[in-house]
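Undergrad: Next one to model:
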Amino acid sequence: MEKRGKSFDSLMRHIRNSHNIEIRGSEDKKRLVNIGYYHGYKGYKFNKDVAHPFIGIHNFEQIVAIANFDQQMKTIFYPITMKFETIIKNLIVNYSVLGIDPSFDNVYRQKLTFYRSQRGRRRTKSINKRLRLKKDFDSEIAYAYASNNIVIKHYIEENKSVPLWALFEVISLGNVGNYVACLNREDKEKVADFLNLYNSQYDENVKILEQSIFLIKDLRNAVAHNHIIFDCRFRKAQNVAQNLKATVKNKLHLEAETNFDILFDYLALLMIFLKESGNSRSELNSYITDFENSVNILYKSTEEIAHNKEPLPYSVYNLIIGERFKLKLNKLKEYIN
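TA: Reported below is the predicted structural model:
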C-alpha cells in the first residue's frame, strides 16, 4: 500500500497507539506543531543511540520538557561558540602574519610548514593536507568573489593576493582547524601559550588548538542549523583527544577526565578559552548562570511536570546532565572566579 503523509491529528493517534505515549488535546497538538514530529518528537524521544528510546518516557509532556531544555541550550551556546570562533581566528591571524607580508600566498609559503617536522607517512599525510587546504581556500575565495564580498572582490580585481585577515572573514571554522593543522609548530605554540593551554608533557606537536576547533565546530554547526544538541549527538569524532580531556580535568581540578558526552564538558572547554583570552568574570558567570538555570528547570520536571502527569524520570535527567553535575559546576565557578 502506498504511504501517505499524516495530519497532526493522525500523527497524535499514531504516537498514542504505536508508541504508547500519552498525547491528546489542543495544547499537545500546538506543542507538536511547534517542535515538529520528525525534528522534535522523534528527535527527543531517543538518546543519541537511536535504536533505544528513553526508558520511562510515557507522555508527551516529558518530551516537551527535553525539547525546551534543548532549545535553551542552543540559545546559551550560540553566542559562546561565536565568541570562541572570533577569538581563535583573531589569535591565529595575529601570530601568523606578525612581522611578515600578510598575504595568504606568502603565509602559505612561510608559515604553513608543519609537514617539514614530519617523517615518512606522516610527512606525506601533512603535505596532502596542506595541498587540500590551498584548494579549499581558493574555492572559498572564488565563492566569496561570486557572492560579491566587497573585500575579496577588491583584492581580486586589483590583482593582489588576498590578505590572511580577509580570508579568515569568509572561511568556515572547520577550515580554520585545517589551517592550524598545517601551521608551523612555533606559531601554534605561541597561540597555545597565550591561552595558557600548552603542555609539552602530553602535547608535543601542540595539537590542542586544532583538536579544540574541530570539537567545538561540531557544536557550533549544530546550534547554527538548529539541530538537536541535548545529548551531544552532533559529535563526529568517536574518541575525543586525550589533550582535551586532560585540559578540562587539570584546569578545573576534577577527579576524573571528561568524555565530552554531556553539554557541560563543552561549556567547560569554551569557558577555559574565553577566560584565558581575557573575557570578564561577570560575562563568563552570566553564561554559567544561564546554563545552571536551564538545568534546574529540567531538574524540576523530574519532580512534577504538570498536574496528574508523570514526572521526567531521574534516569533520563542523569543521562542528559551527567553524574556529579553540582560538583563540576562549582569547580568551573571556582576556576572562573
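
Undergrad: rest of the way, CA atoms for contacts and neighbours
TA: Will do.

Undergrad: Roughly how far does Val191 sit from Val180?
TA: According to C-alpha to C-alpha, to the nearest Å, Val191 stands 10 Å off from Val180.

Undergrad: can you list residues touching both of these two?
TA: Shared contacts of Val191 and Val180 (C-alpha atoms under 8 Å, 6 or more residues apart in numbering): Ile92.

Undergrad: What are the neighbouring residues in contact with Tyr198?
TA: Counting by C-alpha under 8 Å, 6+ apart, Tyr198 has contacts Glu189, Ala192, Val206, Ile208.

Undergrad: Tell me the one among those nearest to Ala65.
TA: Ile208 (35.6 Å; C-alpha to C-alpha).

Undergrad: Next, the structure of the following sequence, for comparison with the previous one:
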Amino acid sequence: MSNDKFFLTYNQQMRKLRNDKHIICEGSSHKKILVRAGYFNIVNGYKNPFVSGQDSQGNHFYIAGTSIDQLHYVKKFDDQLRSFLLRYITQVEEEARTLTAYKFDECNDNGSISWYDTNAYSPNRSLQEKMDVISRAYNELSQSRLDYVKFYMDNHAQIPTWIMIKVVNFSTFIDIINVSKTDVSHSLCNLYGLEDKNLQPNVKLLIGCLHWMRKIRNSCAHNERIYCLTRKKNTHERSGRILEKYFQSLSRGYTRDLNQKIFDLIVYFKYFLPRSEYKQFILTLKNMLSDLQSKIHPHAFENIRGQMGIKNLSDLDTLLAIPKDEIVYNKFDK
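TA: Now for the predicted structure:
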C-alpha cells in the first residue's frame, strides 16, 4: 500500500503537499482550507489545471508557485459555476415542462384524451414506445411523496397532465416529448427558434439540448465537478456536440471538436432565454471567469477555459452579439 493511503494529520498533509508535490501550503490560513474542504476534495479534485508534467514514475509536478490558495480558488469557482448553471437549467426545465403540458392537452382535444391513453401520442411511434413512457410516468407518480400528488390520488379519478409532466423525472419528460404528437415538439421548436438549415423545426436539437441540460443538472445535484464535464462523441449512441447555427457562426475549432462541454450549454441557453436574460447570463459568467483569471496562474486558467470548451473568451461576446429573434410567449397558443 502506498504511503498516501495511510491516515495523515492535517499538518502531515501540509508537509506532503510542500515536500512531495511542491505545492505551497503553510500557515493557519492554508490549514483552514484543508480542514474545511478536505484533502481529497480540494487537491485530488482541483489539481489538474496546475499539472505541468510528470516524471518517469508517473508522479505529477506542478506549475511553479502553485499554492493551496489557487486550488481553493478553482474549487470556489466550480462551486459558484455549479449553482449558477443549476439556477438557469431549472428555470428552463420548469418553463419547458409547463409549455409541454399545455400543448399536450391542447393537441388532444383540449385534454379530453388523457395522457395515459396511447391515442394521446404520435401515431408514428410504436405501441411499445408509448406504453413504456406511460408506464414510467405512472411508476414515478406512484412513488412521489408530494402533497398535491397525494391529494389528487386520494380525491380525483385521474392525475391531470400538468401534474404528471411536472413530477416525472427529467429523462421521462424528454421521452414524453419524443413520443408525443408532432405539434407538441414542433411548437417548442418554433417558440425557441430551434430550426434546421431548411428553417424547419429541429426536434433533434430540442431533445439534444434538454438531454445535455439533464446531464449537467444531475452532476450539479450530486456536487460533482462541473467546469470540466465532457461527453465524448459516440456514434453508436448518437451523443456529442450538435452542430447548430450558433456553433456554425463561431470559429472552425468548434465544429471540429465534437465533444459536448459546458460551452454547449452556454450556446443552448441562447435559444431558451429571452435576450435580456441571456445578456445578463453572459455578463455574469464573464465576471466569474475574469475573477478567477486574476487569482490563479495564467496557464492554469487557460486549462480551465479549454476544459469548459471555450476556445477564446471573446467568443462569449461573439455569441452574445449573434442576432436572434425574441421569444414571443404570447403567441404560443396560436
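
Undergrad: Distance to Arg13 of structure 1 added to the contacts of Tyr198 of structure 1, as a markdown table?
TA: Listed next are those as a markdown table, based on distance: C-alpha to C-alpha, whole Å:
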| residue | distance to Arg13 of structure 1 |
| --- | --- |
| Glu189 | 59 |
| Ala192 | 55 |
| Val206 | 55 |
| Ile208 | 50 |
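
Undergrad: List the residues that contact the aligned partner of Lys29 of structure 1 in structure 2.
TA: The alignment partner of Lys29 of structure 1 in structure 2, by TM-score structural alignment, is Lys31. Listed by C-alpha under 8 Å, 6+ apart, the contact set of Lys31 of structure 2 reads Tyr10, Asn11, Met14, Cys25.

Undergrad: Validate this expectation: Lys31 of structure 2 resides in a strand.
TA: No: assessed with DSSP: H, G, I helix; E, B strand; the rest coil, Lys31 of structure 2 is helix; it does not lie in a strand.

Undergrad: Okay, and the counterpart of Ala222 of structure 1 in structure 2 sits in which element?
TA: When structure 2 is aligned by TM-score structural alignment, the residue opposite Ala222 of structure 1 is Ser219. For Ser219 of structure 2, the element it lies in under DSSP states H and E is helix 203-221.

Undergrad: And the next helix or strand past that helix?
TA: The helix or strand immediately downstream of helix 203-221 of structure 2 is helix 245-248, counting by DSSP H and E.

Undergrad: Scan the contacts of Tyr198 of structure 1 and report the most crowded one.
TA: Val206 (26 neighbours; other C-alpha atoms under 10 Å).

Undergrad: angle of the top helix by length along structure 2 against helix 203-221?
TA: Taking DSSP state H as the assignment, the helix of structure 2 that covers the most residues is helix 68-106. Interaxial angle, helix 68-106 of structure 2 versus helix 203-221 (axes from the mean of the first three to the mean of the last three C-alpha atoms, to 10 degrees): 130 degrees.

Undergrad: Ala137 of structure 2 and Phe170 touch, don't they?
TA: No: with contact defined as C-alpha atoms under 8 Å, Ala137 of structure 2 does not count as touching Phe170 (10.8 Å).

Undergrad: which residues in the stretch 51-200 of structure 2 form helices?
TA: Using DSSP state H, counting those that start in this stretch, the helices found in the stretch 51-200 of structure 2 span residues 68-106, 127-143, 147-155, 161-167, 170-179, 182-192.
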